[in-house]
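*Asks:* Sequence plus the predicted model coming up.
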Amino acid sequence: MKNVKIVLLGYMGSGKSTVGRIVANHLNIKFLDLDTYIEEVEAMPIASIFETKGEIYFRKKEIEYLNKIFSNEESFVLSLGGGTPCFGTNMALINEKTANSFYLNVGINELADRLLMEKSHRPMISHLQDEELIGFIGKHLFERSYFYNQAHQKVKSNLNTPTEIAEMIVKKLV
C-alpha cells in the first residue's frame, strides 16, 4: 500500500495501541501513538502536562502535533488518545486527511473489565472506586459517541483478540 494513513480511535482500554501495532506490523508501516508522541516532544508525561500546564495547553498541543503527523507523507498507523476526537476540529481533520479512520467499539462491561486491571496507571480513573467504573465509562461513551461515530469505519470488538481486530481493519482498508 502506498501512502496509507490509518487512524484508530476509541475509549481508553479499547486496544488502539495494541491493535495499531499489529496492523502496522502486518502492513510493514510505521506505528505512532499520539500520547507517546506528545510525551516525547514535550519531554514530560501526559499526566504532568495536565498537572503543570493544564488541559487547554495539552489540547492545543494535541491539535498541533496531530497536524504535524498528518503533514508527513509517509504511511502510518496512528493511535489517538481517547479524548482526541472530541476536541476542536480534530475529527474533521482526521476524516479530511484519511479515508481510513476506525472506531474500536468495545462494550462498557468489557472496557470496565480491562480498565479495572490497569486502573492505578490511568490518571482519569485511578481515583474511582471499582463499583463506580461502569457508570463513569457509560457516561463518557455517551458524551463521546457523537465524535467516535464519525469515524469512517466501526469495528465492534465482541471479545475478539487484538489480532482478529487488526485483521478486520486490514480487510476494510480503502
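*Replies:* The structure has been received and is ready for your questions. Numbering: from 1, shown residues only.
*Asks:* all contacts plus neighbour counts: C-alpha atoms, from now on.
*Replies:* Fine.
*Asks:* In the chain, what residue spans correspond to helices?
*Replies:* Along the chain, counting by DSSP state H, helices occupy 16-27, 34-42, 46-53, 55-71, 90-97, 108-118, 133-148, 162-172.
*Asks:* Presented hereafter is structure B, for comparison with structure A:
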Amino acid sequence: MKILLLGYMGSGKSVVAKQLSKALQYSFVDLDTAIVEDQNQSIAQLFKTKGELYFRSKERLVLDSLLEGSENLVLALGGGTPCYGDLMQKLTHTPGVITIYLGAEIDTLTNRLFSQMHTRPLISHISDKEVLSDFIRKHLFERNFYYQQAHYKIKVDQKPVQEIVREIVALLF
C-alpha cells in the first residue's frame, strides 16, 4: 500500500508522514527530498535555474518511480504536486494508492509559514504577514479543487501530530 499525504505547504505533510510511517512500519519518503537527491540541487535552486516546468517534469518522474515500487510506503507530496496535469486523477485511480488531504485553516498556514518564507520559493518574495495570508487564501482556492479529490480529508488545525496519525490509522485500518 502507498499512502500519499497531500495538502498546502505548511500543513504538516512531511512531519505527519514520517510519524505515520513509523507507526505502520512502512518506508517514508518526502517527495521534495527525493527530487533534491535525484537532481543534486535544492528545490529553490531548481526553480531558479531551470524553472517550474522542469521541476514539475522531474517531480513526476521521481513520483512515478516511487509508485512503481512494491514496498509499503508513506509519501509526503509537495504542495503543488497533485495540481498539475492529470496527476490527481491518476493518483486517485491507481490501485494500492490512498490519498489523504491534510487540510489547515489559512490562519494556521500563515502562522506556520511566516517564519519559513525564506526557504520556500513560492513565498520567498513576501515580507508581510497580511500579504502572506492573502497569497495563501488565493493560492489555496486555486489548488482546493485538486486537494478535495483525495480519498480522505483530515483537518489538522490545533491537533498534535500523534493525534493526526491516530486518525489516519483509524481511517485506513
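*Replies:* That came through fine. This one's a predicted model, so the numbers in the text were calculated from it and none came from an experiment.
*Asks:* G81 of structure 1 is nearest to which of the helices of structure 1?
*Replies:* helix 34-42 (6.1 Å; CA to CA).
*Asks:* returning to that earlier point: hey, which of the helices of structure 1 is tucked in deepest?
*Replies:* Stretch with highest mean neighbour count among the helices of structure 1: helix 16-27 (a mean of 20; mean count of other CA atoms under 10 Å).
*Asks:* Mean distance between that helix and structure 2 after superposition?
*Replies:* Taken against structure 2, helix 16-27 of structure 1 registers an average deviation of 0.3 Å after superposition, with mean CA distance after the TM-score superposition for structure 1.
*Asks:* Which stretch of structure 2 lines up against that helix?
*Replies:* Against structure 2, the aligned range for helix 16-27 of structure 1 is residues 13-24 (TM-score structural alignment).
*Asks:* That stretch: how far from the chain's middle?
*Replies:* Relative to its chain's centre, stretch 13-24 of structure 2 lies at 12 Å (CA atoms, centre = their mean, to the nearest Å).
*Asks:* now stretch 60-71 of structure 2
*Replies:* The answer for stretch 60-71 of structure 2 is 16 Å, by CA atoms, centre = their mean.
*Asks:* Pull up the aligned stretch in structure 1 for it.
*Replies:* With TM-score structural alignment as the criterion, stretch 60-71 of structure 2 aligns to 63-74.
*Asks:* doesn't E59 make contact with I35 of structure 2?
*Replies:* Yes: using CA atoms under 8 Å, I35 of structure 2 makes contact with E59 at a distance of 6.3 Å.
*Asks:* follow-up on the earlier one: pipe the helices of structure 1 into JSON lines and attach distance to V155 of structure 1 per row.
*Replies:* Shown next, in JSON lines, are the helices of structure 1 (distance: least, CA to CA, whole Å):
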{"stretch": "helix 16-27", "distance to V155 of structure 1": "11"}
{"stretch": "helix 34-42", "distance to V155 of structure 1": "20"}
{"stretch": "helix 46-53", "distance to V155 of structure 1": "27"}
{"stretch": "helix 55-71", "distance to V155 of structure 1": "22"}
{"stretch": "helix 90-97", "distance to V155 of structure 1": "16"}
{"stretch": "helix 108-118", "distance to V155 of structure 1": "14"}
{"stretch": "helix 133-148", "distance to V155 of structure 1": "11"}
{"stretch": "helix 162-172", "distance to V155 of structure 1": "7"}
